[in-house]
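**Student:** Sequence first, then the predicted structure:
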Amino acid sequence: MKLHKEGYTIMAVTAIVLILINVGINYLLPDGYWIPRLILIGSIIIFLLVTQFFRVPKRIVHQSDRQIVAPCDGRVVVIEEVVESEYFKEPKRQISIFMSPLNVHINWNPISGVIKYFRYHPGLYLVAWHPKSSTENERTTVVIRTIEGIEVLFRQIAGAAARRIRWYVKEGDQVEQSTEMGFIKFGSRVDIFIPLDAEVKVNLQDKTVGSVTVLAELK
């Protein structure tokens, strides 16, 4: 299993702490006690859970100028018409995907084009499903303009547990659909805003596979 670079430090620190705990327990308790064995088993489980947060999946993707793909793994929790107030300042279709701690945490570009707008916003750490998390939590806002001039906006949003957002794009970059654009550590959500006339291809509660699942098709 390939592991993501964003997890190297966390996995190393976790391993060191767990090793020190187990060494200390074995030193303090004589042979024959069951507690050291129980703590060792628990430590292995904890390390495996932390490790799986940073797995990098192998996926076969098919790029399309007309299709908008899911920027992350997760579950569709919102499909609604809203007024996007930061960039478009007009009605758009919002699709929100909730990422649980068990999902792959990589984020991908939903469509090919040029990064026309990027902003990082420090903020709160409300739970990801809170109505105000999209506008008050720590987040990034990214707008991609396609070769045909269509703009798609998406946000990485930190949650109560996800307190670290990473991004690998900046304004002016040319990006390709389904390529890696960032990482959210320990789960959260991603909002994507698309044109109202785009044909939505997912339903509420659908599971998404980042860089693969088609969220919508552009007219």
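**Tutor:** All right, it came through fine. Since the model is a prediction, treat every value here as computed from it, not as a measurement. Numbers count the residues shown, from 1 in each chain.
**Student:** When you work out contacts or count neighbours from here on, use the C-alpha atoms and nothing else.
**Tutor:** Noted.
**Student:** tell me the SS of Ser134?
**Tutor:** In three-state terms, and counting by DSSP: H, G, I helix; E, B strand; the rest coil, Ser134 is helix.
**Student:** burial count for it?
**Tutor:** Neighbourhood size, Ser134 [other Cα atoms under 10 Å]: 22.
**Student:** same deal with Gly7?
**Tutor:** Gly7 has 16 nearby residues by other Cα under 10 Å.
**Student:** quick one: contacts for it?
**Tutor:** Neighbour list for Gly7: 51, 53-54 [criterion: Cα atoms under 8 Å, 6 or more residues apart in numbering].
**Student:** Outside of the strand or helix carrying Val13 itself, list whatever touches it.
**Tutor:** If you go by DSSP states H and E, Val13 is part of helix 8-28. Contact with helix 8-28 is made by 36, 39-40, 43, 47, 50-51, as judged by Cα under 8 Å, 6+ apart.
**Student:** next SSE after that helix?
**Tutor:** Beyond helix 8-28 toward the C-terminal end (DSSP H and E), the next one is helix 35-52.
**Student:** Mind jotting down where the strands sit in this structure?
**Tutor:** Ranges of strands within the chain are 67-69, 74-84, 90-99, 106-108, 113-121, 139-145, 151-157, 165-167, 174-175, 180-184, 188-194, 199-200, 207-208, 214-217, based on DSSP state E.
**Student:** Structure two is appended below for comparative analysis:
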Amino acid sequence: MTKYGNDRAWPFAEGGGGTIAFFTILLATAVFLWFQFTNWGAGLFLLLAAFLWLLILYFFRDPNRQIKAQPGLVVGPGDGEVVEIIKMTEDRFLQAEVIRMSMFLDITDVHVQRVPLAGKVALVQHQPGKFLQAFRPEASELNEFIAMVTDSEGYGRILTKQIAGIVARRCLNYLKPGDVVQTGQRFGLIRFSSRVDLFLPPTAQMLVKVGDKVTGGITPIAQLKKDHE
């Protein structure tokens, strides 16, 4: 077992800085107007600005986590609830039989995604699409998404999809092909409620079931076997 820290000083998601800055300026403006006019209108604006500012800070929170990596152990690619686990054929990126685990992230979940298993990034591809409700099964193929394929050093290829939803209209992935990644490493962000799909080799021993809550980088999702085993 290897254990390493994934700490950093900035406690908010990479990619959320612009939004946080906008609402901080809005709050500062509301404070200024309150001191200038001190009436019910300025007070109401101040309360609304403070509420929105706190809501944005809460949404973009990105807590540090101690990641415990084990050979072949797949960890949660993000926070959320498991809504589907099925066997299927993934024709586009892996061209193979797979097990697909789908997670739904609601507004209260941490929306930062983490690498499920160490390896090398083989592909990162953005696909425009629809904005159906993220929990619907067809959202995996029809909605806008970013697909990332990683070669997991003897355990096969893993596909991770960040999928936009009816509210979430933007996915971010910070990686590029050729990057070497570690288990639990931050790699992306989806704004507001959304979905993450994880495609694993068909021999994966699943360690979660539908209805389970998953914590990104922490919850064991599946145990993989070496390709030659």
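**Tutor:** Nice, thanks for sending it over. These figures come from a predicted structure and were not determined experimentally.
**Student:** TM-score for these two?
**Tutor:** The TM-score (TM-score structural alignment, normalised by the length of structure 1) is 0.89; 216 aligned residues with a Cα RMSD of 2.1 Å.
**Student:** Would you check that Lys120 of structure 2 makes contact with Thr150?
**Tutor:** Yes - contact between Lys120 of structure 2 and Thr150 holds when scored by Cα atoms under 8 Å: they sit 5.4 Å apart.
**Student:** who's more crowded, the two?
**Tutor:** Neighbours per residue (other Cα under 10 Å) separate Lys120 of structure 2 from Thr150, with Thr150 holding more: 25 against 19.
**Student:** For whichever residue in structure 1 pairs up with that one, which non-adjacent residue is spatially closest?
**Tutor:** For Thr150 of structure 2, the aligned position in structure 1 is Ile144, judged by TM-score structural alignment. Closest residue to Ile144 of structure 1 apart from its sequence neighbours, by Cα to Cα, 6 or more residues apart in numbering: Ile115 at 4.6 Å.
**Student:** Ok, Pro101 of structure 1 next?
**Tutor:** Spatial nearest neighbour of Pro101 of structure 1, excluding adjacent residues (Cα to Cα, 6+ apart): Gly187 at 4.7 Å.
**Student:** Against Asp106 of structure 2, how distant is the residue mapped onto that neighbour from structure 2?
**Tutor:** By TM-score structural alignment, Gly187 of structure 1 lines up with Ser193 in structure 2. Computed as Cα to Cα, to the nearest Å, the Ser193 of structure 2 to Asp106 of structure 2 distance reads 5 Å.
**Student:** Show me which of the two is the more surrounded one.
**Tutor:** Remark: of Ser193 of structure 2 and Asp106, Ser193 carries more neighbours, 23 against 17, as counted by other Cα under 10 Å.
**Student:** who's in contact with the match of Gly187 of structure 1?
**Tutor:** For Ser193 of structure 2, counting by Cα under 8 Å, 6+ apart, the contacting residues are 104-107, 134, 164-168.
**Student:** one more time with 7 Å
**Tutor:** When contacts are counted by Cα atoms under 7 Å, 6 or more residues apart in numbering, Ser193 of structure 2 is found next to 105-107, 165, 167-168.
**Student:** Check the gap between the equivalent of Pro71 of structure 2 over in structure 1 and Gln174 of structure 1 for me.
**Tutor:** Aligned by TM-score structural alignment, Pro71 of structure 2 pairs with Asp65 of structure 1. Distance, Asp65 of structure 1 to Gln174 of structure 1, by Cα to Cα: 14 Å.
**Student:** before we move on, what about Tyr27 of structure 1?
**Tutor:** Distance of Tyr27 of structure 1 to Gln174 of structure 1, given as Cα to Cα: 56 Å.
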